[in-house]
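Visitor: Next one to model:
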Amino acid sequence: MSVSEGTGDARYIEEAVRNAIEGAVWAPSVHNTQPWWFGTAEVDGGVRVTLYADPERRLAVADPEGREMVVSCGAALATLRLGILAAGYVPEVDIVPDSEKPDLLAEVTVRERAEPPPEAVRLFAQARDRRTHRGAFAEKGPPEYLMSSLIEEARLEDADLRVMSDPRKTRALGALSDAAEQFQRLDDRYQAELARWSPGSGSGRRDGVPDTAYPIESQETHPNFPERSFRHGRAQGMDVGAEVPGETGTVCVIETATDDRVAWLAAGQALQRVLLHAAADHYAAALHTQALEVPAFRELISGHLCEGHHPQMVFRLGRSGPIFTSIRRETSAVVFRDPRPAHP
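Guide: Now for the predicted structure:
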């Protein structure tokens, strides 16, 4: 990307945008599909970054409406905004719910300088290091004061973080997650889609869930929140050494008052703010989408556990012990001059 000469801050804006996108690509996404791309364009005195969903990376079986795809893109958008703030610029954000351009999600214009907020610097510093945890935790969840801070982080993005403090509700949510996982294992189409995003050892791919991102043996929690089986019968995964205590951690739900693309995008931004804030205090998250991919179960969770609000993500927080590693596509594979070429 380039900014016209004569805009005195052009080189610095360009660098700030590039670094922010390089952090944004490390946002979490369902099955690490990375269902986004960014368009860049020059504007008067700055750069405009446009965020698009990539429907070719949507999970057609698990996510037919694209809800999880947009939530994933929201996480990338939150990281992009934090990166721009951390670099000392103001991100002018315009959410674009355009029914005629369903893949177009948001525009972020970068022109004005500002003092970098310390919190934005602290959170953006976690963007590349934060990792999704798959398995049991070695320690219990965060203390109450940190959970209160995470609730406030979610509210900054027009979403709510519901903490499942009632053991009965935690068991119910775990049971629904387990039941959904079992139904999905019986669905050949679902399993074929999961296999598509489960690269084997030495694959060389830069997307999907690699064998460095989960333990070689399944770890049961109490109550149990099952992990996806990305092994598909293969003897692969990370050897985490000594047996990990089956700590569930603190169970949470990101929820919204409405259930449209704007709400999904907000939920993704709230999720990423919560995850980065938790990571800064050395807590990891295990994300669970199974029960939310079964419409009847999602409705049950909404009515019985979320007081009628719409659940967008279920996850657990705790201290993880082993550090799993992930992969991402090169930035050059997801950034194009706007408008995007027909075949990038």
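Visitor: C-alpha only now, for contacts and for neighbours.
Guide: Noted.
Visitor: And the residue nearest to residue 107 when sequence neighbours are not counted, how far from residue 73?
Guide: Setting aside the residues directly before and after it, residue 107 is nearest to residue 50 in space (Cα to Cα, 6 or more residues apart in numbering), at 4.4 Å. Distance, residue 50 to residue 73, using Cα to Cα, to the nearest Å: 12 Å.
Visitor: Which one of these two is surrounded by more residues?
Guide: Neighbour tally, residue 50 and residue 73, criterion other Cα atoms under 10 Å: the higher count belongs to residue 73, 33 against 26.
Visitor: That one contacts residue 268, correct?
Guide: Yes. If you go by Cα atoms under 8 Å, residue 73 and residue 268 touch, sitting 6.8 Å apart.
Visitor: Proceed likewise with the subsequent sequence, for comparison:
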Amino acid sequence: MKSNLLRPFALRRTVAITAAAVCAAAVHSTTWAAVWTGGGADNEYSTAANWDDNLSPSGADNSTQDINGAFTVERSVDSTSGRTFIKGGATMNIIGGSHDDQRSGANIFNFLGDSSAGMVNQSGGEYRIGHGLRVGVGGAPDGAYNLTGGSLDIYRGSNSKIESDNPGGRPSLEVGDTTGSGLFEISGGSLQTRAGVHIGPTGVFSVVGSTPTGISIGPSGSGDGSWIQHGMLKAAIDAGGVTPIFIDDFDDAGGVVGEFKSGSLLDLSFDGVAPFAGTWTLMEIENTDIVDGGLALSDVTASGWNFSIDNSGANGLLTATYGVPEPASTMILVMAALATGPRRRV
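Guide: Purely as a prediction, here's the structure:
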């Protein structure tokens, strides 16, 4: 018969092992990184068999889901994770469902293109990011986010650190770097952020037409929005005009920042319609002025376009105007063309 003297030791050992296992599981649940393999029967983000740890992202609040390679991943079923990296030629299509990448903290980002290409195409659903989103930032990347429907809510900035190049604080959305390229294009759906937007020298922020239901920088939380641009802002006018970008002043104290740095470009065009005369608001910044450090039209913007920054009212405004040439000017151009055309031999 076994001695009962061994039982306390065995019990203590069992308890110790159980506690260690729980502790290890807790560490795993808060810090692990899962790598996409695509080993499941579908390409759905929430399918456990598609990840190397064979665990569903749902409930993995602080995990990092790494999609690195020439994969096409679909998010259509509700999912919750910590953050998502998309690189190595990967594409993620968001077509429906409610998705929350909810990890937060200093220097926490979703990377879209990081030293290699990555793309997100969102046509539906709700996508919430609880930290920052970097598109085409870091080590010669190429990143693109195409928002055609649904909603994107970057509901935290990475933190409120003030940076020398961004007096509005570290941004919620960064597009482009000094190498590679970054594109954020919205042609439908809505964008909302907690903090600001930073467009790097290789970055492009594009608004196509009037279909987007809202582009709101700063209202998702208790902070101000901001806009710091080195690269390019594109706006394409459709029959209904264009949806303006609104930079939010949370407490109406005028603390927001809107600045076009030297070398910033504005690209203007029409989308799906013949050119027609008009003036459209492209950006409105609440309770403060827009600082123009050298915004200029791009080389590919057609003649007839111009822009204006108006700080005369309570809110700073960036507007674009297209003017159809006057009849007299048109006649002069026609006559000049005829004069320089081929002459008929007598």
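Visitor: Can you give me the TM-score here?
Guide: After superposition, the two chains reach a TM-score (TM-score structural alignment, normalised by the length of structure 1) of 0.24; 138 aligned residues with a Cα RMSD of 6.6 Å.
Visitor: which residues does the residue nearest to residue 107 of structure 1 contact?
Guide: Residue 50 of structure 1 makes contact with 38, 39, 40, 104, 105, 106, 107, 108, 338 under the criterion Cα atoms under 8 Å, 6 or more residues apart in numbering.
Visitor: Of these, which count as buried by neighbour count?
Guide: Neighbour-count burial (16 or more other Cα atoms under 10 Å) applied to the contacts of residue 50 of structure 1 gives 38, 39, 40, 104, 105, 106, 107, 108.
Visitor: what's the burial count for residue 121 of structure 2?
Guide: Residue 121 of structure 2 has 18 neighbours, counted by other Cα under 10 Å.
Visitor: er, residue 80 of structure 1 I mean
Guide: 29.
Visitor: cool, residue 254 of structure 1 as well?
Guide: 24.
Visitor: quick one on the thing from earlier: would a markdown table of the buried ones among the contacts of residue 50 of structure 1 with distance to residue 175 of structure 1 be doable?
Guide: Shown next, in a markdown table, are those (distance: Cα to Cα, whole Å):
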| residue | distance to residue 175 of structure 1 |
| --- | --- |
| 38 | 38 |
| 39 | 42 |
| 40 | 45 |
| 104 | 36 |
| 105 | 34 |
| 106 | 36 |
| 107 | 40 |
| 108 | 41 |
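Visitor: Sitting in helices, which of these do you find?
Guide: Applying DSSP state H to these, no entry is found in helices.
Visitor: Relative to residue 12 of structure 1, which of those residues is nearest.
Guide: The shortest approach to residue 12 of structure 1 among these belongs to residue 40, at 15.1 Å (Cα to Cα).
Visitor: Quick check: the farthest pair among the buried ones among the contacts of residue 50 of structure 1?
Guide: Among these, 40 and 105 lie farthest apart (Cα to Cα), at 13.9 Å.
Visitor: quick one: the helices in structure 2?
Guide: Taking DSSP H to define them, one finds helices in structure 2 at 6-31, 327-340.
Visitor: how much space between the residue nearest to residue 107 of structure 1 and residue 177 of structure 1?
Guide: Residue 50 of structure 1 is 35 Å from residue 177 of structure 1, by Cα to Cα.
Visitor: Please apply the same query to residue 304 of structure 1.
Guide: 15 Å.
Visitor: More neighbours: which of those two?
Guide: More crowded of residue 304 of structure 1 and residue 177, by other Cα under 10 Å: residue 177, with 24 against 12.
Visitor: SS state for that one?
Guide: helix (DSSP: H, G, I helix; E, B strand; the rest coil).
Visitor: Distance of it relative to residue 255 of structure 1?
Guide: According to Cα to Cα, residue 177 of structure 1 and residue 255 of structure 1 sit 17 Å apart.
Visitor: now residue 278 of structure 1
Guide: Using Cα to Cα, one gets 18 Å for the distance from residue 278 of structure 1 to residue 255 of structure 1.
Visitor: higher neighbour count, the two?
Guide: The residue with more neighbours, out of residue 278 of structure 1 and residue 255, is residue 255; 28 against 24, by other Cα under 10 Å.
Visitor: Does that one touch residue 313 like I think?
Guide: Yes. Using Cα under 8 Å, residue 255 of structure 1 is in contact with residue 313, at 7.2 Å.
Visitor: how far away is the closest residue to residue 73 of structure 2 other than its chain neighbours from residue 19 of structure 2?
Guide: Nearest non-adjacent residue to residue 73 of structure 2, counting by Cα to Cα, 6+ apart: residue 92, 4.6 Å away. As judged by Cα to Cα, residue 92 of structure 2 and residue 19 of structure 2 stand 39 Å apart.
Visitor: So which of these two has more stuff around it?
Guide: Neighbours were counted for residue 92 of structure 2 and for residue 19 using other Cα under 10 Å; residue 92 has more, 23 against 12.
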